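Novice: Dropping the sequence and predicted coords here.
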Amino acid sequence: MSRVLLNCDIGESFGVWSMGLDAEVMPLIDCANIACGFHAGDPTVMRKTVALALEHAVKIGAHPGYPDLVGFGRRSMECSSAEIEDLLHYQIGALQGVCQAQGGRVDYVKPHGALYNDMMANPRVLLAVMNAIARYDGELPLMLLSTRDNREAQSMASKIGITLWFETFADRAYDSAGRLVSRGLPGAVHHEPERIVAQAQRLANQQPLTASDGSTLLLKTDTLCVHGDNAGSIAAVKRIRQALELIAA
């Protein structure tokens, strides 16, 4: 990639329940990870979110998760490799249908929540996700967590023939392996806007971070994940957007 892209999980409302500030964050991002109905979202929300993304020329990403509306897709499920492929094909296909009806298309895939975490922890799950994408459309990149050592994931993707986009987070702490520190631990999530923007700048400039154990950590960054759940997060995204534009200038 020629520049770092901002991505955001979006389209997470469901029925009468409204989640996030989608209209406010969409003009500020490059990539919209749109929920596909299994962990959040519904057909009407998907249609409206796709329309919003197309209006602002934002890349559309399928954001498939486990079939877990009650747990917002944050609970792991015991699924066979075939079941993982099936649930990805079902969700990507649904979003692609919504996109096609509006003259758009799915541009990439980013698994959600527990499926994303399981993919990063279990090579079998990662292989199933990669195979699902390759069999659906091998041109679709897979967005996944950048860690200290990405060689295994890159080797798997090269053999299967798909592209990887390595993702980092401006508002999260990292351990020495480049994994996200568990949200249950103190300091796992950064809340201060200055710190979030500073970390975003370091990641975009491919500069090292300090891991939770004090070690130096360098992470490949193709795309930065940001959040648009509240007014404070929108303000932070605006500052990150401005910072990235200065870097690219």
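Specialist: That came in fine, so what should we check first? Residues are numbered from 1 along each chain as shown.

Novice: use CA for all of it now, contacts and neighbours both
Specialist: Fine.

Novice: need the helices for the protein, in chain order.
Specialist: Applying DSSP state H to the chain gives helices spanning 22-25, 43-55, 81-101, 113-121, 123-137, 151-160, 193-204, 231-248.

Novice: Could you check the angle the last one makes with helix 193-204?
Specialist: What it means is helix 231-248. When axes from the mean of the first three to the mean of the last three CA atoms, to 10 degrees is applied, the directions of helix 231-248 and helix 193-204 differ by 40 degrees.

Novice: Please compare the first structure with the one that follows:
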Amino acid sequence: MRFGNVFGLLFAALVPVTVSACEGDCIVGITNAFLTNYTSPIEFVMDNVAKQISNMLPAHPGLETSRNYLRPILDSYENDAYNGMETAIFPSYFHGKCQQDGVDPPGCPNPDCPVVCGTPGSLVHFYGKLRYIAFNQTRYHLQTLATPGSDAYKQVEQAVLDADGAKTRRMIRIYERSGPYGTVPSFLTKREDDTRTKLQDIMRNVGSMLLQTCGGSEDGETNGLADCSWEKAMKEYILSFP
């Protein structure tokens, strides 16, 4: 599937100022453009996860209900996504002005100087790398939140266990009527352990699901991600900054 250029006119109101590198509005605008473009792929992945959770629960709740179980992950992602994305692009790879120890290397400014420039021209020149920086940061952030031990994951797990609880309580009452009371705790423990294991099996694939959604490959580093590239529109937007 190919996701549209969803950032559209959202950033049209930004008025770039004259800069010698991507600074200020340029950094904020490009960071937000990638975050906005990834909204649709992330929503697609979360819908997939929600469907799998629904299938594993006895009551098979609807998509909207299952999506609500995942709200802690989405909220945490939205709260922290900007800082992580900006840092991954600026200055982790693109270093502002093309300088070494404050001095322009021979032939600079140009996109192939020894220090990767942070100018709009350099961002476009290295767009194949830039798209992977944005993707890898998004995948890493989502997978971290979807991994057992994170606060967001703990909340999701508890919501799923609670959703499974009604069925579990009914089965416990049957055990209590038909067998020794001592069988109830072991049954309850096994039931919860099984639910936890199934949830972990689903959530550990969040990063891989995003990769598949974006049409990428595990060993790709540049010029891949056919469905999460937005190359033409993003290059035009980047070059709108001096």
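Specialist: Right, received. Where do you want to start? Remember, it's a predicted structure, so these values are computed and weren't measured experimentally.

Novice: With both chains overlaid, what TM-score comes out?
Specialist: Aligned and superposed, the two chains score 0.25 in TM-score terms (TM-score structural alignment, normalised by the length of structure 2); 105 aligned residues with a CA RMSD of 6.0 Å.

Novice: returning to what we had before: any chance of the helices of structure 1 in a markdown table, plus mean neighbour count?
Specialist: Converted to a markdown table, the helices of structure 1 look like this (neighbours: other CA atoms under 10 Å):
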| stretch | mean neighbour count |
| --- | --- |
| helix 22-25 | 19 |
| helix 43-55 | 19 |
| helix 81-101 | 18 |
| helix 113-121 | 19 |
| helix 123-137 | 19 |
| helix 151-160 | 14 |
| helix 193-204 | 20 |
| helix 231-248 | 17 |
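
Novice: Can you say which of the ones you listed is nearest to Leu144 of structure 1?
Specialist: Comparing the helices of structure 1 by their distance to Leu144 of structure 1 (CA to CA), the top pick is helix 113-121, with 7.5 Å.

Novice: Which strands and helices lie in contact with that closest one?
Specialist: For helix 113-121 of structure 1, the packing partners by 3 or more CA pairs under 8 Å, 6 or more residues apart in numbering; DSSP states H and E come out as helix 123-137, strand 142-145.

Novice: Could you export the ones you listed to JSON lines, including columns for distance to Ala200 of structure 1?
Specialist: Output for those, formatted as JSON lines (distance: least, CA to CA, whole Å):
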{"stretch": "helix 123-137", "distance to Ala200 of structure 1": "26"}
{"stretch": "strand 142-145", "distance to Ala200 of structure 1": "15"}
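
Novice: And the ones you listed: which comes nearest Gly61 of structure 1?
Specialist: Closest to Gly61 of structure 1 of those is strand 142-145 (CA to CA; 9.2 Å).

Novice: which helices and strands sit right next to the closest one?
Specialist: Contacting strand 142-145 of structure 1 under the criterion 3+ CA pairs under 8 Å, 6+ apart are the following elements: strand 108-109, helix 113-121, strand 164-169.

Novice: between the second one and helix 151-160, how many degrees?
Specialist: Computed with the same axes, to 10 degrees, the direction of helix 113-121 of structure 1 lies at 90 degrees from that of helix 151-160.

Novice: before we move on, what about the last one?
Specialist: Relative orientation of strand 164-169 of structure 1 with respect to helix 151-160: 150 degrees, computed using the same axes, to 10 degrees.

Novice: before we move on, back to that, JSON lines for the helices and strands packed on strand 142-145 of structure 1, including distance to Asp137 of structure 1?
Specialist: Shown next, in JSON lines, are these (distance: least, CA to CA, whole Å):
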{"stretch": "strand 108-109", "distance to Asp137 of structure 1": "10"}
{"stretch": "helix 113-121", "distance to Asp137 of structure 1": "19"}
{"stretch": "strand 164-169", "distance to Asp137 of structure 1": "14"}
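
Novice: Tell me which of the helices and strands packed on helix 113-121 of structure 1 sits nearest to Ala53 of structure 1.
Specialist: Within those, the stretch nearest Ala53 of structure 1 is strand 142-145; the backing value is 18.1 Å (CA to CA).

Novice: Quick one: closest of the helices of structure 1 to Gly61 of structure 1.
Specialist: Among these, the nearest to Gly61 of structure 1 by CA to CA is helix 81-101 (8.8 Å).

Novice: just the angle between that closest one and helix 113-121, please?
Specialist: Counting by the same axes, to 10 degrees, helix 81-101 of structure 1 lies at 120 degrees to helix 113-121.

Novice: Helix 81-101 of structure 1 packs against which elements?
Specialist: Judged by 3+ CA pairs under 8 Å, 6+ apart, helix 81-101 of structure 1 is in contact with helix 43-55, strand 59-63, helix 123-137.

Novice: would TSV of those with distance to Val98 of structure 1 be doable?
Specialist: Converted to TSV, these look like this (distance: least, CA to CA, whole Å):
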stretch	distance to Val98 of structure 1
helix 43-55	6
strand 59-63	11
helix 123-137	16
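
Novice: Quick one: closest of these to Thr223 of structure 1.
Specialist: Counting by CA to CA, Thr223 of structure 1 lies closest to strand 59-63 out of these; the figure is 12.2 Å.

Novice: which helix in structure 2 runs the most residues?
Specialist: helix 151-178.

Novice: And it, what does it pack against?
Specialist: By 3+ CA pairs under 8 Å, 6+ apart, helix 151-178 of structure 2 packs against helix 63-69, helix 71-89, helix 127-145, helix 183-203.

Novice: Including distance to Ala35 of structure 1, could the helices of structure 1 go into JSON lines?
Specialist: Output for these, formatted as JSON lines (distance: least, CA to CA, whole Å):
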{"stretch": "helix 22-25", "distance to Ala35 of structure 1": "12"}
{"stretch": "helix 43-55", "distance to Ala35 of structure 1": "7"}
{"stretch": "helix 81-101", "distance to Ala35 of structure 1": "9"}
{"stretch": "helix 113-121", "distance to Ala35 of structure 1": "11"}
{"stretch": "helix 123-137", "distance to Ala35 of structure 1": "16"}
{"stretch": "helix 151-160", "distance to Ala35 of structure 1": "24"}
{"stretch": "helix 193-204", "distance to Ala35 of structure 1": "24"}
{"stretch": "helix 231-248", "distance to Ala35 of structure 1": "19"}
